Every structure is written in C-alpha cells, then in structure tokens.
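Asks: using only what follows, build the 3D model:
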Amino acid sequence: MDVFLWVVQILLGAAFVLSGIGKFLPLSERMRQQQAYRDDFTDAQIKAIGALEVLGGIGVVLPWATGIAPVLTPLAAAGLGLIMIGAALVHRRRKEAFTVNLVLLAMAVVVVAGRI
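Replies: Just a heads-up that it's a prediction; the model follows:
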C-alpha cells in the first residue's frame, strides 16, 4: 500500500506543480482556446491559483518524504481536493468536460485517506 500511495502522491504532485507553473507562463492562441475558463478570472486570480497548485504539489510529497511535519501531506492533498472541486464547478458551469478534475480529486482523497 505504501508504494501505491507514493505513486499517487508523486503523480498528484507533478500534475499540480506543472499545472501551477503553466499558469505563470504566457499563453499561445491555441492554449488560450483550450483554457477558455481563464476568461472568467483576472490575471492575479489565475496566478494565485497557480501558486496554490505549486505549493500543494510540493506539499503533497515533500513533508512525507523528508519526515519533517508529515501532517502537512494530507493537509496539502485536502487543499488540492478543494481546488479540484472548485475547478469542476467552474467547468460544469461553462458546460465543459471536468473528468480530469474528478480524477485528480479522487487521487487527492486517496492520499488524504492513506496518509492520515
């Protein structure tokens, strides 16, 4: 079970760190069309979400890996789960697919349940 949790944690952390970093980069026209939800938010809000994603992605792996404040790992996973609930609601309101959000939410729930 521990190996499974590590795999989920690393995948979840990598997904959020990469997604968060992507929110700080300028968008090409093609990417802007794929991420039309960004029109609902200000640039500052997008960057804040990106910062939370990067911090959560790091927090879901690093505390447990180092043994320093490992209680932060399930808390970070819970925070990422809340971000995914919000993201799913935004995509649902826009009538867009939100399957990826639900998969990431499920991964976050697995980490929370497994690391408490």
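Asks: okay, CA-based contacts and neighbour counts for the rest of this
Replies: Fine.
Asks: give me the most central residue, the chain.
Replies: Phe16 (4.1 Å; CA atoms, centre = their mean).
Asks: how about this one, so we can line them up?
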Amino acid sequence: MNLALWIAAGLLAAVALAGGITKTFVPKEKLAAIHGAGWTADVGVGFVKGLGIVELLAAVGLILPATLGIAPVLVPVTAACWVLLMVGAMITHGRLGEAGFVVVNLVYLSVAAFVAWGRFGPESFIG
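Replies: Predicted structure coming up:
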C-alpha cells in the first residue's frame, strides 16, 4: 500500500506541477484560448497566477515533506486540500458545461482522497 500511495502522490504532484507552471507562467490571454481553460477569461490575472502558485505548492507538499522527513503530516493535509481544490474545479467546469473536465477532476479528487486517507490512516507518517 505504501508504494501505491507514493505513486498516487507522485502522479498528483506531476498534475499539480504542470497546472501550476501553466497558470503561473503562461499569459492569461493564451490560457483563455486553450480548451478547458476558458474560465480564465472570466477571472482576474491575480486569481489565475495565485491558483498557479497554490498548485506549485501542492506539488511540493505532496512529495517533499515525506521525502525529507520534515513535517510529513503535510502530505495528507496537502492531499485533503487538493480534494477541496478539485471540488471547486468541478463546480467551475460543470457551470461551463464541460462534463469531460468534471470527470477528470473527479479522478484527481479520488486519487487525492486515497492519498489523504492512506497517509492519515493505515500508512501514516505520524508516529
């Protein structure tokens, strides 16, 4: 189970890193033209960049605390926060009628919930 949790956290970190880099460094106008990122046209640049930074921090929080052995409880906390982020993403894509992206976000939510459950529970880094 420990290996499965590491793989799940690694995959989520890769998704968060890719999304974070895109939202942080790609101009908002270019993002708005990408399929699935049209929502960025309706929000401010600061919101998009801030969300990108949150995703970059999530990528770090899913891997580094456990790897370095410094505050490893941050791994399941980050995963639980990712669940909340995906709820927001599902609502946003649902309002835009983008059912495919709602499903993708649900998959990410499920993986994050698995990591949070596993790291708070049976394969905890605490103790």
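Asks: ok, back up a step: is the residue nearest to the centre of the first structure in contact with Val60, as I believe?
Replies: No. Taking contacts as CA atoms under 8 Å, Phe16 of the first structure lies outside contact range of Val60: 9.7 Å.
Asks: what lines up against Arg95 of the second structure once you look at the first structure?
Replies: In the first structure, the residue matched to Arg95 of the second structure (TM-score structural alignment) is Arg93.
Asks: so how far is Ala87 of the first structure from that match?
Replies: Separation of Arg93 of the first structure from Ala87 of the first structure (CA to CA, to the nearest Å) stands at 10 Å.
Asks: now for the helix or strand hosting the residue nearest to the centre of the first structure, which elements pack on it?
Replies: Assigned by DSSP states H and E, Phe16 of the first structure belongs to helix 2-22. If contacts are counted by 3 or more CA pairs under 8 Å, 6 or more residues apart in numbering; DSSP states H and E, helix 2-22 of the first structure sits against helix 43-59, helix 99-115.
Asks: settle it for me: which of Arg93 and Ala87 of the first structure has more neighbours?
Replies: For the pair Arg93 of the first structure and Ala87, the greater number of neighbours falls to Ala87 (17 against 9), based on other CA atoms under 10 Å.
Asks: who are the contact partners of the residue nearest to that one when sequence neighbours are not counted?
Replies: Of all residues not flanking Ala87 of the first structure in the chain, Asn101 sits nearest, at 6.7 Å (CA to CA, 6 or more residues apart in numbering). By CA atoms under 8 Å, 6 or more residues apart in numbering, the contact list for Asn101 of the first structure reads 84-85, 87-88.
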